[in-house]
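**Q** Got a predicted structure here, sequence first:
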Amino acid sequence: MRRCPGGRSWRRAAWRLRCFRFVKIDCYSIETNIQIFAVCASVARRCGYPNRPDRGGGPMNFSARGLSAMFSVLRQRNFAIYTSGSTVSLIGTWMQRVTVGWLCWELTGSGAWLGLLAFADMFPSVIVGPLAGAAADRWDRLRIARISQMLGLLQATFLFVALVAGFLTIELLFAVVLFHGVVEAFNQPSRLALIHSLVGRERLGAAVAINSIAFNLARFVGPAIAGVLIATVGVAWAFALNAMTFGAFALALAAVSLVRDDALAPRSGFLREIVDGFAYSVRHPGIGPILMLMIAAGVGGRAVVELLPGFAADVFGAGPIGLAALTSSVAVGAILGGFVVGVRQSYTGLTRTVIVSVFGIALAVAAFTVTDTLYLGAAALAVAGFFMVTTGVGSQTLVQLAVDGSMRGRVLSLHGLIFRGGPALGALLMGVSSEFAGLRLPVAVGAAILAICAFFALTRVNAIADALENEPRN
């Protein structure tokens, strides 16, 4: 869209000034994020991470030996190839997510459209997820992942062509985002279940944590790259680069072979298998409550990430660079959260860690809504990102440990459904409400409701922990 203008010298000078301002602001955001990382480390220690078994934090080891033990899982060839390709693809995905949000705001200036696009991106998990979970328990999970990457490549290429050709409208953008949301929804259960198939139960916690660190590293790098591209060569090239990252992951998946896998579920019809998986999750004394808490966290807390374009433009007045800084700040805290969970030496106390972390999300999001200073908002989001990851990685690890192997795909499809559908629903509700009440009030109300849910879960923490931490499965 925007190109470096030619012609008159004053235009060239204005463009150079704009680029200088971008570099200056971006360096400031890097310095800010370094300071935020220290804040998150302090928060981790105050909340009982690490080395506070008395608080249910579980023993952890942040020494070089502890970190080496965590990353030793990357010595397994298949997991290393998978993680490398996945990280590249995730960087592209976050580039596109930020670019789509900014493009939507430029086209409409509407919080409702931001919410609708987030809804289209993530809510298909609610419809497609259960079917995809049954498919993951029946079919070749690796093949499903490969096909999904090729479809992702096609949609990113289409966005690039449509934008360059000048026929991309907000309605067409919504349709493409919805298509990609359906593809990701079908892919997610297979992608999550592949981790167990690649490393087995013994290294599961470290593998899930590394996968989360890669996701949040991409959340940091992707928006930064998107900000550079939007400010220099234009929005379209962010879509083009994303298409290349999908291709890179497809090549990586072609080189992966599974070492171990769960037994396939007995075939009894897709509908029956979906119902069986849902019933199993609801009746399980640990999986059911933890999934309900994840719904509350997605709708009431994590939805704020989908509304950051509106906050960057209207609340902070910071433009695309401010959006990149806010999104990257979430990633800074999230990366530290991934390390905190990954170096655990035991799964004991992980349930309490997850529930306390949900409280942390609520408090950090509430703090974010009461400031109009970019620096303070970024700090609050970094703390929120830390707790989002300790919640997400911890809950996924607990579910993977407790679930029966023949139900893994279907139960993880519900986890993925909640992970994507919860923020989508929350962003839709908050985005529509923002048309009448502004962005801050709906987000603050969601944080308050989330805190209440976390308090209720904490009153049942021992029963939930007994079902999740003391019930080994295949």
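**A** That came through, no problem.

**Q** hey, let's count contacts and neighbours off CA atoms from now on
**A** Noted.

**Q** Which parts of the stretch 201-350 of the chain are helices?
**A** Remark: helices assigned in the stretch 201-350 of the chain by DSSP state H, counting those that start in this stretch are 204-232, 236-254, 270-283, 287-300, 308-310, 319-342, 350-369.

**Q** What ranges does the stretch 1-150 of the chain have for its helices?
**A** With DSSP H, counting those that start in this stretch as the criterion, the stretch 1-150 of the chain has helices at 9-46, 64-71, 77-108, 111-122, 124-138, 141-165.

**Q** A384 reaches G360, doesn't it?
**A** Yes - with contact defined as CA atoms under 8 Å, A384 and G360 form a contacting pair (6.8 Å).

**Q** If you count surrounding residues, which of the two has more?
**A** A384 (34 against 25; other CA atoms under 10 Å).

**Q** What separation do you get for that one and T369?
**A** Going from A384 to T369 by CA to CA, to the nearest Å gives 12 Å.

**Q** just P442 next, same as before
**A** Using CA to CA, we find P442 at a distance of 9 Å from T369.

**Q** this is the comparison structure:
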Amino acid sequence: MSTPVGGDETQAPQSRFAGITAALRYPDIRTLFISTFANQFGQGTSHVIIGWLVLDMTGSALLVGAAFAVRSAPNLIVGLAAGPITDRYDRRILMKIAVIGLMLTALTLSGLVYFDVITISILLCGVFFLGAFQAMYMTARQAYVYDIVGANRAISGLALIGLAQRISQLIGALLAGTTILHIGGSGPFLAMAIGYLIGLTCIFMLVEVGDSAPDRQETIVENLINYFKALRSNRLLLSLMISTAGAEILGFSHAVILPILALQVLDVGPEGLGLLTASRFVGATVGIAGLAIAGDVKRPGALLLTTMFFFGISQIVLGYAQTFWVAVTLVAIVNIMATMSDVLHQSLLQLSVSNEQRGRAMGSWIIGIGTAPIGQSEVGLLAGATDSKTALLINGASLAILALIMAALLPKLRKL
């Protein structure tokens, strides 16, 4: 059984850190925290190295957006398949397969860059595989967290594991710029592979399936059929998938602008790009730590809509940043909102369905974030045709308006 060590989780919280400490009482959550910290170093590193390599090789803002779009593109396909597969098979096995794929892809890219045989088409192919394996990993991991901690601690558990991910991404982004400057482009990919190996070792140490894991496992075909039935009948599930897509297209796509800000607007080079990217993860860490400390949120639906609104507003302000350190601060604020939106979407999606359907709920989240190529291509095209300020203004305003429309049209979500 998935039993917390050191106390009864049903007791009333004794401090504002009770949500974190309750989740940490589960041994497998502690192991998963360490695994996530190790293997998601690669995510922060890849945000820097991919943007830098593409811009260095091509000088094209549009291709920077295309590279991020290629990385997100697998989510649509993987999300549709990963949900039923995650509901069918042991989440731990799926995490192992995904991290092995990430490690081998990073090693391959490191070798290609080191021997100077990398081309833009090969790089984009590698980026695609990184995105596909990451989508598979995230679907299985987020469902596994819920399996271990249960519904009452879902937000705290997801936020805690997300905290490990964001801190690791922060370190990866900070080190990536320096590594590129002093070692070259192969170094960050090699560091990614080492991190994935450490994370994989920890996944092999996970013991429990989880008390909240579904007892009945449908066939993949049954799961897919029931998934589409759920989308037709469960308006909340469909609405949350749409809002996930909206946040991804209009909000998270701001990451495409960072290489352009660093290298073409602010002229701060790869180390500056590393710091700008790192500030994303500083903000993400603050946002996710706040949710972890808050524990059980009384009205997560209303908080989600509020967060999405200010996610958009903060992007507009970022577009008007005139100096590097102002931009760093504003990127952090944008990503406080972004991460809170992300965790709340994941939690609400799993809470909107029955226990045996939680894998497909996370598949819906993956499908939602799989719309990222639309936003990444659009913001890259906008920035290329106009400038980064206009691109952030249009997307930020659209996201804020979307939050207001959803609040007006979806009272069930607003009151949830």
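**A** Yes, it's here. Fair warning: this is a prediction, and the values are worked out from it, not measured in the lab.

**Q** ok so, going back, now the helices of the stretch 1-150 of structure 1 as CSV including distance to V399 of structure 1?
**A** As requested, the helices of the stretch 1-150 of structure 1 are arranged in CSV below (distance: least, CA to CA, whole Å):
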stretch, distance to V399 of structure 1
helix 9-46, 23
helix 64-71, 20
helix 77-108, 20
helix 111-122, 21
helix 124-138, 14
helix 141-165, 19
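
**Q** give me the stretch of structure 2 that stretch 92-112 of structure 1 matches.
**A** The aligned range for stretch 92-112 of structure 1 in structure 2 is 42-62, by TM-score structural alignment.

**Q** And the contacts of the matching stretch?
**A** Stretch 42-62 of structure 2 has contacts (CA atoms under 8 Å, 6 or more residues apart in numbering) with 63-64, 67-68, 120, 127, 168-173, 175-177, 180, 185, 188-189, 191-193, 195-196, 256, 259-260, 270, 273-274, 277-278, 281, 377, 380-381, 383-384.

**Q** Same question for stretch 264-276 of structure 2.
**A** By CA under 8 Å, 6+ apart, the list of residues contacting stretch 264-276 of structure 2 reads 48, 52, 173-178, 180-181, 258-259, 261-263, 323-324, 327-328, 331.

**Q** Go again with 7 Å.
**A** V48, A173, L174, A176, G177, T178, L258, P259, A262, L263, F324, V328 (CA atoms under 7 Å, 6 or more residues apart in numbering).

**Q** go on, stretch 29-47 of structure 1?
**A** Outside stretch 29-47 of structure 1, the residues within contact range by CA under 7 Å, 6+ apart are A325, S329, V332, G333, A379, A382, V383, F386.

**Q** secondary structure element for the last one?
**A** With elements taken from DSSP states H and E, the one containing F386 of structure 1 is helix 374-402.

**Q** What range does that helix cover in structure 2?
**A** Aligned using TM-score structural alignment, helix 374-402 of structure 1 spans residues 324-352 in structure 2.

**Q** Same question for stretch 283-298 of structure 1.
**A** Mapped onto structure 2 using TM-score structural alignment, stretch 283-298 of structure 1 covers residues 233-248.

**Q** buried residues in the matching stretch?
**A** Within stretch 233-248 of structure 2, the residues scored as buried using 16 or more other CA atoms under 10 Å are 236-248.

**Q** Please tabulate those in TSV, including the columns distance to R92 of structure 2.
**A** Formatted as TSV, these follow (distance: CA to CA, whole Å):
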residue	distance to R92 of structure 2
L236	29
L237	25
L238	27
S239	29
L240	26
M241	25
I242	28
S243	29
T244	25
A245	27
G246	30
A247	29
E248	27
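
**Q** and which of the residues you listed is nearest to R30 of structure 2?
**A** The shortest approach to R30 of structure 2 among those belongs to T244, at 28.0 Å (CA to CA).

**Q** how deep is E271 of structure 2 tucked in, by neighbour count?
**A** Neighbours of E271 of structure 2 under the rule other CA under 10 Å: 21.

**Q** Apart from its chain neighbours, what residue comes closest to T277 of structure 2?
**A** Sequence neighbours aside, A173 is the residue nearest to T277 of structure 2 in space, at 5.9 Å (criterion: CA to CA, 6 or more residues apart in numbering).

**Q** I127 of structure 1 versus the residue mapped onto the one you found from structure 1, what's the distance?
**A** Counting by TM-score structural alignment, A173 of structure 2 lines up with P223 in structure 1. Distance of P223 of structure 1 to I127 of structure 1, given as CA to CA: 29 Å.

**Q** S413 of structure 1 too?
**A** To I127 of structure 1, S413 of structure 1 is 11 Å away according to CA to CA.

**Q** next one: L271 of structure 1
**A** L271 of structure 1 is 13 Å from I127 of structure 1, where distance means CA to CA.

**Q** residues of the match of stretch 92-112 of structure 1 that come out buried?
**A** Neighbour-count burial for stretch 42-62 of structure 2 flags 42-55, 61-62 (criterion: 16+ other CA under 10 Å).

**Q** Over to stretch 69-77 of structure 1?
**A** Residues of stretch 69-77 of structure 1 classed as buried by neighbour count (16+ other CA under 10 Å): A69, M70, F71, V73, L74.
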